[in-house]
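Chemist: sequence? don't have it. structure:
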């Protein structure tokens, strides 16, 4: 993978209930490519990862949403899980952080249930994206177009459906974030 992301700072936004592999796999690929990564969350406490509905590892939080700005980063990754985005979409600082990436035209990647936060941030209208299938109606109701494919990239937004799509998702992250 080389060091195509040297000098790039990338935020991962997650909280309790994050789908562990959707956090760890992109983290590993981006780190190997030379990026500086920060786990941003709503609280300074460790984030509890999950393998579907089973508690897994915990992850150290680097920064909290009240103290970060999109100006601090080159890109944003939103891992899924069901509880994680459902909690994040109720946090005004998390939503403002996401919205600021779109306002600045910086790339954002969201997988699985993470597009719930994009809906809350009001950035889905007029975009084509994919997600876990149960979000299709939510995306369409928010003015987006849902597609069933492993990865979708449009207007700076990378989306994927689930952990089975991580190869395609991570490949697209590396390509777009290095540009």
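Modeler: That came through, no problem. Given the structure is predicted, the values throughout are model-derived calculations rather than measurements.

Chemist: all contacts plus neighbour counts: C-alpha atoms, from now on.
Modeler: Noted.

Chemist: tell me where this protein has strands.
Modeler: In the chain, the strands defined using DSSP state E lie at 9-13, 18-19, 36-41, 47-51, 54-59, 63-64, 75-78, 108-111, 128-129, 145-146, 151-154, 157-160.

Chemist: off-centre distance for the second one?
Modeler: Mean C-alpha position of strand 18-19 versus that of the full chain (C-alpha atoms, centre = their mean, to the nearest Å) differs by 11 Å.

Chemist: so residue 109 makes contact with residue 80?
Modeler: No: using C-alpha atoms under 8 Å, residue 109 makes no contact with residue 80, being 10.6 Å away.

Chemist: spatially central residue in this structure, please.
Modeler: What sits nearest the mean C-alpha location of the chain, by C-alpha atoms, centre = their mean, is residue 78, with 1.2 Å.

Chemist: what's the nearest residue to that one if we skip its chain neighbours?
Modeler: Using C-alpha to C-alpha, 6 or more residues apart in numbering and skipping the chain neighbours, the partner closest in space to residue 78 is residue 110 (4.6 Å).

Chemist: and here is the other one:
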């Protein structure tokens, strides 16, 4: 397994996230030696759709991509839809692409990437209902458990978490990707 010692990984979510899509990647990156940091639009605590509570370390308005080595976007319909409406969250996500850093998005999380305007010419997967939205944003959608495109790691559902986590850790360990850009 790749080591992520010394790496800082930002997780961006809000209330209504899919619990396992936050907790499982969080565990994968911290088990590999990284420090995970929770970013959300509001300070305090966020709650997943199944009740998992997560303390927020910084708000998206105050967070800077330059302080992190990678970004993870958990899914959940309510979470993803609410994040799309937060300009600071879209800016934060876009900055990871501008800085060529790895980004992981699972399930509905790709909605934020549509809003961030970073999907033109990219290949990814998501929950199947996002297929048209992603295509309209200029992406090529594939129905696979995990798709990796130059540092962008994507998966469809919680069933894909083992493959997602493995590729996420691998891409973070590799570091910046020149083709990971806006």
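Modeler: The structure has been received and is ready for your questions. Note that the structure is a prediction, hence the values are computed from the model and not measured.

Chemist: how near is residue 146 of the second structure to residue 158 of the second structure?
Modeler: Distance, residue 146 of the second structure to residue 158 of the second structure, by C-alpha to C-alpha, to the nearest Å: 11 Å.

Chemist: swap in residue 23 of the second structure?
Modeler: In terms of C-alpha to C-alpha, residue 23 of the second structure sits 11 Å off from residue 158 of the second structure.

Chemist: more neighbours, these two?
Modeler: For residue 23 of the second structure versus residue 158, neighbours defined as other C-alpha atoms under 10 Å are more numerous around residue 158 (20 against 13).

Chemist: let me see the contact set for that one.
Modeler: 20-21, 107 (C-alpha atoms under 8 Å, 6 or more residues apart in numbering).

Chemist: and of those, the nearest to residue 64 of the second structure?
Modeler: residue 21 (22.6 Å; C-alpha to C-alpha).

Chemist: how much space between the residue nearest to residue 78 of the first structure and residue 84 of the first structure?
Modeler: 12 Å.

Chemist: same deal with residue 9 of the first structure?
Modeler: Distance from residue 9 of the first structure to residue 84 of the first structure, by C-alpha to C-alpha: 22 Å.

Chemist: out of those two, which sits in the more crowded spot?
Modeler: Each of residue 9 of the first structure and residue 84 has its neighbours counted (other C-alpha under 10 Å); residue 84 has more, 26 against 18.

Chemist: how about that one, what's its partner in the second structure?
Modeler: The alignment partner of residue 84 of the first structure in the second structure, by TM-score structural alignment, is residue 79.

Chemist: and residue 137 of the first structure, by the same measure?
Modeler: Using TM-score structural alignment, residue 137 of the first structure sits opposite residue 132 in the second structure.
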